[in-house]
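In: next input, structure requested:
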Amino acid sequence: MLTPTGDRKSKLRQVECRGGGASMEDIVIIGGGLAGSSLGWSLAERGHRPLILESTTIGGGGATAHSRGMVRLYDDEPRLVALNRDGIGLWADVEVSRPGIFRRPGMIYAPAPSNRSRIEEFARMESRAAYPAETIDGPTISGLCGLLGDHFRRSARSVLWEPLAGYVDPRAGARFFADEAVRLGASLVEGCTVVDLYPACDHVVLTTGAGRITARRVILASGADTLRLQQPEGLFARSINLTSFIDDIAGAPEICLIDEVSKGYIRPGCRRSYFVGGAIQKDATVPEELKVDNAAADAQNLALSRRILRTRSNSAIASHPGYDAYTSDFLPLIRLPPEEGGAGLFTGFSGRGAKYIPAMARRFAASLSGGVG
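Out: All right, here's what the predicted structure looks like:
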């Protein structure tokens, strides 16, 4: 349950125990990104009628607005692998309903030499007929993507190849889940900024930019923006800087790639464009305190692209400065709200969540409803 401090205590004394006569929402979800919209959909599937509040437009703010949405099975945190598998299956189902949200060109994960044995063990243990994963060598890599640098092509080190991995469009995914949630009975308000929330007996009072809402339960699913309303222990804001490139001579890579050695990653875009990330990140208590030199980040991403790819002719065409809520162990911060008068958490996805957030939302909704996910 939320604990009021400072001036919130004086506010609390002014609030009537039954919400001051206002109508009361059962569940309010703060945040309409991929997390909040998929959670709204999952709750609506179970008969709840949540109210989703988004300060911008669905998928238009926070991490969702700038995420490249790479989807893969492997993670160096074993506890996320099962969630990733569920997430891949769910995104495949979404693609049937809304073609174009999930694209699967495959992904190479190039480990550091010290991690090679872990990658090989992962391929042995986790590969399935429905979702294969294998280690491959330099000559095979060359056949998959001719634009990769010569050091990949000549390398004797094994890399992990997931042919059915790829990427989602997080904004389109958020819009899909929000539309489905509304179709099932949820409510949605865009352009609604929550500036404060505090408990009052058996409910929570939310102050917005235009008025007040009362709710029995509140779920903060607003990524790093959660930190403007609460400061959960271990949660902090971290920048994520990506850059769009175009290359009229060499072209664009056809697959996704993550390189542990350089810390760079690449994702195809549309036609000749592609995205590169890996620039040095900054941390802060709240997003507003992040101090990032976008030009320097773009230059770092350019250097990474030319280290990973066999090109010197690419040029940056757009900068994508974003951020997310991180935890030190990269595990999400999930907390169910009390039955009445409290706030829960569905955040802390640490820049890795697009692949499994909808699957975790289903588990969260099942737990909230007293069922099994």
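In: please make it C-alpha for all contacts and neighbour counts, starting now.
Out: Noted.
In: who touches the helix or strand encompassing residue 88?
Out: Using DSSP states H and E, residue 88 maps to helix 78-97. The list of residues contacting helix 78-97 from outside it, by Cα atoms under 8 Å, 6 or more residues apart in numbering, reads 71-75, 101-102, 168, 331, 355-360.
In: helices of the stretch 201-350 of the chain, start to end?
Out: All helices of the stretch 201-350 of the chain, identified by DSSP state H, counting those that start in this stretch, fall at 294-308.
In: so where do the strands sit in it?
Out: Ranges of strands in the stretch 201-350 of the chain, per DSSP state E, counting those that start in this stretch, are 203-208, 212-220, 236-246, 256-259, 264-268, 273-277, 283-284, 315-326, 333-335, 342-347.
In: make CSV from those strands and add distance to residue 61 to it.
Out: Output for the strands of the stretch 201-350 of the chain, formatted as CSV (distance: least, Cα to Cα, whole Å):
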stretch, distance to residue 61
strand 203-208, 17
strand 212-220, 15
strand 236-246, 13
strand 256-259, 24
strand 264-268, 21
strand 273-277, 19
strand 283-284, 18
strand 315-326, 9
strand 333-335, 20
strand 342-347, 14
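In: which one, of those, ends up nearest to residue 230?
Out: When the strands of the stretch 201-350 of the chain are compared by Cα to Cα, strand 212-220 sits nearest residue 230, at 9.0 Å.
In: now residue 292, nearest residue through space, not along the chain?
Out: Excluding the flanking residues, the one nearest residue 292 by Cα to Cα, 6 or more residues apart in numbering is residue 282, at 6.8 Å.
In: what separation do you get for the one you found and residue 296?
Out: Using Cα to Cα, to the nearest Å, we find residue 282 at a distance of 13 Å from residue 296.
In: same deal with residue 100?
Out: For residue 100, the distance to residue 296 equals 33 Å [Cα to Cα].
In: sorry, back to before: could you pick out the buried ones from the contacts of helix 78-97?
Out: When the contacts of helix 78-97 are checked for burial by 16 or more other Cα atoms under 10 Å, the buried set is 71-74, 101-102, 168, 331, 355-360.
In: one more, so I can put them side by side:
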Amino acid sequence: MERGLENVDVVIVGGGLEGLAIAWALAERGVRDVVVLERSTLCSGGTAKSSSIVRCHYGVASLAAMAWYGVEVFENAEELLGADVGFRGVGYAAGVGEDDLPALRANIAIQRSVGVEVAEITPDRLREWWPAMRVDDFRAFAYEPRGGSGDAYLTGMAFASAARERGVRIRQHTPVRRLMKGTGGRVIGVETGAGERISAGTVVLANGPWSVPLAAPLDLDLPVRAQRAQIVLVDSGTELGQAPVVSDLVSLQYFRMEPSGDVLVGNSDHAVPEYVDPDRYRQRADGSFVETAVEKLAHRFPGWPDPGVVTTYAGCYDVTPDYNPVIGPSGVAGLFLAVGFSGHGFKLAPAVGRLSADLLLDGVSGDPAIDAEDFRFGRFAAGAALRSAHRYAGAGEMR
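Out: Next comes the predicted model:
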């Protein structure tokens, strides 16, 4: 049964980190007649499973600049958002072997060109922070002293609270059934699962893989798929202390310390992606994945006295063909896209909010270091995928 029509300026579909960051950024710019609709509870989808790594190590200048803005927001979150977001500025290091050294240095130059604080360091320097680490197969690391890790759930909830304080309304357990169309095919609002119709000047899809079926009736084929990502938490058997987050681009893994002292270990080998239904997938790591992760860790940390697996889990990336997001107009009037974050969403979220607000209100990026054209939806049809010019062997598209 349909219910009465409500009119707002902006409806944001998706109450995860990106949707909430966009709501906050719009409210910061004075657009407060905004409603966020979340199908379940806030930050319960991909946000809840994020590894929450903060790094600017990209081979695309716009991405590096976006991540650098994120660092500034995370460092000043209590002032900007009024809450602790769990940011730990322990540093971040990306390590490569001999063959990837030229690409590492080229990417460092790109990052420095947009202001990122990054330096090349030796493997022995990194071993000072990770004493039991084997480093003989590394040639060099790119080190960001202001990188680290955070908590995506706390960050999303901080955006939500700050947005609410500025007048944004957020509704949980409110799935969107369809996008409403008006004259000329323009999107004019949404209809919820309960039959309520909400009219809006703009609808923003920020709901990851769940955006695909909503866009399909508009003849929009969004190239977004859910890719399962598995995580292992390991007790090293020794006191490790504070150490930088590491992207091991030799063994194709990443690891960081949890506040508990456990080591979170993820996979950087995406040669054979596993695409799944985001509502129905195995949420624990497979035995074969755990075995491979343990073998890689045994190689990297042969000095750990008594390591053991504590637990595992699995989440989903919302991936695009080039593993980079779509941020901008959809090509259908009234519909804006912020989808396909491909594992980069946490670190980019503050800049996604700012860029989206800039595009919605001004039509252009407000930061000269961030080229909005990089993230346009039309790049796929035009054969203009967004990829680094200096890619790492074996690391696939995740860089």
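In: list of residues touching the helix or strand just after the helix holding residue 88 of the first structure?
Out: Next along the chain after helix 78-97 of the first structure, taking DSSP H and E as the criterion, comes strand 102-103. Residues outside strand 102-103 of the first structure that contact it (Cα under 8 Å, 6+ apart): 91, 92, 94, 95, 166, 167, 168, 169.
In: how about the second one, what's its partner in the second structure?
Out: Spelled out, that is residue 92 of the first structure. In the second structure, the residue paired with residue 92 of the first structure according to TM-score structural alignment is residue 75.
In: just residue 42 of the first structure next, same as before
Out: Correspondence of residue 42 of the first structure to the second structure, assessed by TM-score structural alignment: residue 25.
In: surely residue 343 of the first structure and residue 218 touch.
Out: Yes: at 4.5 Å, residue 343 of the first structure counts as touching residue 218 under the criterion of Cα atoms under 8 Å.
In: grab the most central residue of the second structure for me.
Out: Nearest to the mean C-alpha position of the second structure, by Cα atoms, centre = their mean, lies residue 345 at 1.4 Å.
In: about what we covered before: now, which of the contacts of helix 78-97 of the first structure sits nearest residue 114 of the first structure?
Out: Set against residue 114 of the first structure, the nearest of the contacts of helix 78-97 of the first structure by Cα to Cα is residue 75 (15.4 Å).
In: and the closest one, how far is that from residue 351 of the first structure?
Out: Residue 75 of the first structure is 12 Å from residue 351 of the first structure, by Cα to Cα.
In: packing partners for the longest helix anywhere in the second structure?
Out: Identified as the longest helix of the second structure according to DSSP state H is helix 345-361. Counting contacts by 3 or more Cα pairs under 8 Å, 6 or more residues apart in numbering; DSSP states H and E, helix 345-361 of the second structure packs against helix 17-28, strand 53-54, helix 61-75, strand 326-329.
In: most neighbours per residue, which of those?
Out: Of all these, helix 17-28 carries the top mean neighbour count, a mean of 28, counting by mean count of other Cα atoms under 10 Å.
In: so what does the very next helix or strand once past that one touch, helix or strand wise?
Out: Toward the C-terminus, helix 17-28 of the second structure is succeeded by strand 34-37 as the next helix or strand (DSSP H and E). With contacts taken as 3+ Cα pairs under 8 Å, 6+ apart, strand 34-37 of the second structure sits against strand 3-13, helix 17-28, strand 169-171.
In: show residues contacting strand 34-37 of the second structure.
Out: Residues outside strand 34-37 of the second structure that contact it (Cα under 8 Å, 6+ apart) are 8-15, 19-20, 23, 167-176.
In: mind redoing it with 10 Å?
Out: By Cα atoms under 10 Å, 6 or more residues apart in numbering, the residues outside strand 34-37 of the second structure that reach it are 7-16, 19-20, 22-24, 26-27, 42, 160, 163-164, 167-176, 190, 192, 198, 200, 202-204, 206-207.
In: with stretch 179-189 of the first structure instead?
Out: The list of residues contacting stretch 179-189 of the first structure from outside it, by Cα under 10 Å, 6+ apart, reads 27-29, 32, 37-58, 173-175, 177-178.
In: which parts of that stretch are buried?
Out: Neighbour-count burial for stretch 179-189 of the first structure [16+ other Cα under 10 Å]: 179, 180, 181, 182, 184, 185, 186, 187, 188.
In: could I get these as CSV with distance to residue 154 of the first structure?
Out: Converted to CSV, these look like this (distance: Cα to Cα, whole Å):
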residue, distance to residue 154 of the first structure
179, 48
180, 48
181, 50
182, 52
184, 54
185, 56
186, 54
187, 55
188, 53
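In: ok, back up a step: just the buried members of the contacts of stretch 179-189 of the first structure?
Out: Buried subset of the contacts of stretch 179-189 of the first structure (neighbour count, 16+ other Cα under 10 Å): 27-29, 32, 37-45, 48-58, 173-175, 177-178.
In: rewinding a little: what is the neighbour count of the residue nearest to residue 292 of the first structure?
Out: 16 (other Cα atoms under 10 Å).
In: the residue nearest to the centre of the second structure -> the first structure?
Out: Here residue 345 of the second structure is matched to residue 353 in the first structure, going by TM-score structural alignment.
In: need the contact list for that match.
Out: Counting by Cα under 10 Å, 6+ apart, residue 353 of the first structure touches 34-35, 63-64, 67, 69-71, 80, 83-84, 87, 324, 330-332, 347, 360.
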